[in-house]
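A.B. asks: What shape does this take:
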Amino acid sequence: MTVTAGLLGAALVSIVMPTNPATAQPNSASSWEIVEPAPPPDDFYELPADLASYRPGAVIRSRPVQLAAPPARVTTWQLLYRSTGMSGAPAAAVTTLLVPLDPPGPHRLLSYQAAVDSTVRTCAPSYTLLHGESADSTEPAPIETPSVDRMFAAAGLAQGWTVAIPDHGGIDNRFLTPRQPGWAVLDGIRAAAAFAPAGLAGTDTPVALWGYSGGAIASSWAVEEQPGYAPELNIVGAAIGAPVRDLPAALRSVDGALLGGLIPVGLGAISKDSAEFARTVAGYLTPDGQARVAETRRHCVQQNLTSNPWSRLDQLLRVPVEQALADPVIARELAARGISGRSPTAPVYLYNGVNEEVAPIAATDRLADSYCRGGTPVAYRREELPPALPPQTFTTHGAVYAAATPAAFAWLKQRMTPGAAPMVGCDIQSLPSTSATPEGAAEFGSFLADALPGAVNPGR
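C.D. replies: Next up is the predicted model:
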């Protein structure tokens, strides 16, 4: 890995490092009452009484907004739009739209799915990009996730692309919900493409999708649902990094790892979707486990990871892990969030670490195989970065995020190039690191030059 790659890696890996792991303590509450914080008053998010009369993707209302650290020569809007909820009923979501004032080339749209990993509205991009996450945290995070989101948006804006950052959890603020995040992403693209101030070409607009980890879950659902839900959209490619699409494997793999705080986050998120799952999993949790899961429903991912490093299932559960995973209710809900078997029609750049601890590589291998067998053009890159060894003060998940980003962006740029040759077949490679490939190495400098200014927030 180059020195530049290491600098970016240090920045991105530090996102998930606990600020003071030696003093992180269990939450003191012991009841299973889960009370999410009420969102701050904002009429913009209010749904109209006639929501069902809007077609999916229709803009309900819009407003110009000012980001906490706005890029130069960009106008920024937020769109509240009609979408579809987890049960198939009418729902809504918000996307934050960044429109360059002087794009150098044809109008194109990048839909960047952030790794929100929370069920709280003030953790969604429509809020954090404007206000940050500081109000959520009792311990300040070293780098807030909005800084990373602005980095990736800045890289797209530098290409002259309009960038949409949707709240893919929807107005109800879901996480790990099957299908719904894909619908929210697709309807956000519809809304942006039809929004006149964006200056896009409607459904003819070339669109790329990008997401890592929690953002990759939403992106993968979007490309899988697109042929049936939004076939009119012109999605030219999707870069999907470390998608967590096998939750039992992920729970086993992240058990005791630095990012083990994702375990109570996931259990809490699914509990929000299913009252039956919530009751069932509560019966297997210790009082402290119940308290930890309930508390994650009150915070953003940064705070939850800081508060729960190295979480272990055997410390949260009062029964063996495999007994809980074998429960029919738990098994059913985890399976519903697994590999769907649906094949995207858009080309996919899939990447993950061979020694990944959050999204196990075997599951990503199966996802790639599912796409390939269905006829999806796939470029799959398996990064062979080393594993995190005891005492687990390092995250391969974060290292791959940093090292693989430039090559993924280079692939997106190629797919967004006018007249790009169609991609066919499947190309699967295991590499020491895509940062050392010609395309990855060539992209690193320009990506850093374009993206790093987006991480600076002089107002905070």
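A.B. asks: hey, let's count contacts and neighbours off CA atoms from now on
C.D. replies: Will do.
A.B. asks: hey, where'd the helices end up in the stretch 101-250 of the chain?
C.D. replies: Under the criterion DSSP state H, counting those that start in this stretch, the stretch 101-250 of the chain carries helices at the ranges 125-131, 145-158, 180-194, 214-229, 247-254.
A.B. asks: what's the answer for the stretch 351-460 of the chain, then?
C.D. replies: Using DSSP H, counting those that start in this stretch, helices in the stretch 351-460 of the chain cover 361-373, 396-416, 438-451.
A.B. asks: can you list the helices of the stretch 101-250 of the chain in a markdown table and add mean neighbour count and distance to Arg73?
C.D. replies: Shown next, in a markdown table, are the helices of the stretch 101-250 of the chain (neighbours: other Cα atoms under 10 Å; distance: least, Cα to Cα, whole Å):
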| stretch | mean neighbour count | distance to Arg73 |
| --- | --- | --- |
| helix 125-131 | 21 | 17 |
| helix 145-158 | 24 | 10 |
| helix 180-194 | 29 | 19 |
| helix 214-229 | 24 | 27 |
| helix 247-254 | 20 | 41 |
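A.B. asks: Another sequence for comparison is provided below:
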Amino acid sequence: MNVLRTGIVWALTGLLVLLGAPLASADESPRPTPAPWQEWIDRAIPAPALPAAPSPPNGELPPDLSALWRAVLSPATGDPIFDAWPTGLADRSPGELIEWRDVTATTAPLALVPIRRAILLKFRTTAATGIPAFGTATLVIPAAPWTAAGTRPVAVNALPINSLGQRCTPSYAMAHGVHAKFNAGDLFPPTTWWALGRGYAVLIPDHEGPWMSYAEPTVAGHIVLDSIRATRAFAPEEFADSRFAVGGYSGGAIASYAAAMLLDEYAPELAGVLVGASMGGLVTDYRAVARRFNGNVASGILLVVALAMAREHPELLRSMNHLARWVAISPIKDTCGDSNGPLGVTGLPIEIAANTADPIGTPAADAIFRQSDFTDRKTGVPLYIYHAAHDIWIPAEGSEQLHRRQCARGVPAVRTLVPGEHVIGLLAGFPGAIDWLDGRLRALPAPNECPPAPAEPR
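C.D. replies: Purely as a prediction, here's the structure:
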């Protein structure tokens, strides 16, 4: 056991290996080629003994890996609205409301601004693999009446959840109050407070989904869009004709960006309903960020992303060595965003937990990176893109390329660099982002800082 405890520290960064796992079925998957020292790790450390289990609903696995998949999921919260999978999901439409709960009493102290009502929504959504799933979100309505023209607009606050544990989600906090796993990022910067103070309703989606699939863009985009559908269905007299605009930073930016990119494909009836998306500190190139994070103090983020991806794509578990399996079933699987970053201080390379010599460079890794790449799509809404000028982890070139490509496709877009590195960029970019969102919610024309199109040749 002492060897295992030491190995857990060594393996923190190594869980990114999951991104390089085979995507084929059990019968088709080629065996990875480990280095001799990787083979030694598996000889020295036995695999955890787990009871055999049937394949998960989102993939076909042998019994031992199916058991591992169940063991790496977040522990249940104890609240059925977050834990229980509804029956008959396949017979429901995406965004269809399943149940709701009034959480005004526990949300009011966190809202600061007086509120009329807070509602926890549970609705049908679609997993990244295409199977039916469920999502949750909280709708907060201010006490002040809406006196401007039209119906009350809704600001969609895609918070940077960045977590593996279900109790780390914002809706759990709003349903249960401040608790041991409360995320400070739920409150700051004060997007929710600002929007409520402006008279807007605020919709806060738990965009990592029921398996807490942090950084899985399809999951995040689907849940944002389905939370809008569920809100309109819950109170059509108040929100069926409302404008919605979504904003997020870092992990939240993934959700905002994905919702904008998937709008036309997944929720075309929301065209004109979702009227804008802001995003800051956005990762658009997962491959580049994986290379940049490998073997340095940012490896804690890679840990949670890798494990989260394996929950949504269970075939990825095939590339974990025995050491990584012990880590994945440890209390790490329940960590929140406030503690994930410090997990990577050992700075060891990802190969330490792999059963293949080059996990990032495999063809299977390419498949994951391609799936997470939305750069060939056209967004369905105007964009506000901001990035910290000195962000050493997420290259600013990604936001510049996003702006240029969307401009070329005719999307009204603004891009701005703000002072600082990644964390400071969150604060420095906040005023500009909320000012832009305010304009979209007030139905002002979206500003466009795209370069003029080249003149047609005569």
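A.B. asks: Just give the TM-score of the two.
C.D. replies: Aligned and superposed, the two chains score 0.75 in TM-score terms (TM-score structural alignment, normalised by the length of the second structure); 380 aligned residues with a Cα RMSD of 3.0 Å.
A.B. asks: ok so, going back, want to throw the helices of the stretch 101-250 of the first structure into CSV with distance to Ala294 of the first structure?
C.D. replies: CSV is the format used below for the helices of the stretch 101-250 of the first structure (distance: least, Cα to Cα, whole Å):
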stretch, distance to Ala294 of the first structure
helix 125-131, 22
helix 145-158, 22
helix 180-194, 22
helix 214-229, 20
helix 247-254, 18
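A.B. asks: Ok, which of those comes nearest Lys272 of the first structure?
C.D. replies: The closest of the helices of the stretch 101-250 of the first structure to Lys272 of the first structure is helix 180-194. By Cα to Cα, the value is 13.7 Å.
A.B. asks: Which stretch of the second structure lines up against that closest one?
C.D. replies: Aligning helix 180-194 of the first structure against the second structure (TM-score structural alignment) gives residues 219-233.
A.B. asks: check contacts around the counterpart of Arg405 of the second structure in the first structure.
C.D. replies: By TM-score structural alignment, Arg405 of the second structure lines up with Ser370 in the first structure. With contact set as Cα atoms under 8 Å, 6 or more residues apart in numbering, Ser370 of the first structure has these partners: Gly341, Arg342, Ser343.
A.B. asks: Let me have those residues in a markdown table, adding secondary structure as columns.
C.D. replies: Formatted as a markdown table, these follow (DSSP: H, G, I helix; E, B strand; the rest coil):
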| residue | secondary structure |
| --- | --- |
| Gly341 | coil |
| Arg342 | coil |
| Ser343 | coil |
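A.B. asks: In the first structure, which residue is most central in space?
C.D. replies: In the first structure, the C-alpha nearest the mean C-alpha coordinate belongs to Gly215, at 1.5 Å (Cα atoms, centre = their mean).
A.B. asks: sorry, back to before: and the helices of the stretch 351-460 of the first structure, which is most packed in?
C.D. replies: Mean neighbours per residue, mean count of other Cα atoms under 10 Å, is largest over these for helix 396-416, with a mean of 23.
A.B. asks: where do the strands sit along the second structure?
C.D. replies: For the second structure, applying DSSP state E gives strands covering 97-102, 115-126, 132-142, 154-158, 201-205, 244-249, 274-280, 383-388, 413-418.
A.B. asks: Tell me which residues touch the counterpart of Gly85 of the first structure in the second structure, please.
C.D. replies: For Gly85 of the first structure, the aligned residue in the second structure is Ala127 (criterion: TM-score structural alignment). Applying Cα under 8 Å, 6+ apart to Ala127 of the second structure gives the contacts Ala133, Thr218, Val219, His222, Glu312.
A.B. asks: before we move on, what about Thr169 of the second structure?
C.D. replies: When contacts are counted by Cα under 8 Å, 6+ apart, Thr169 of the second structure touches Ile161, Ser163, Asn183, Asp206.
A.B. asks: switch to 7 Å and redo it
C.D. replies: Applying Cα atoms under 7 Å, 6 or more residues apart in numbering to Thr169 of the second structure gives the contacts Ile161, Asp206.
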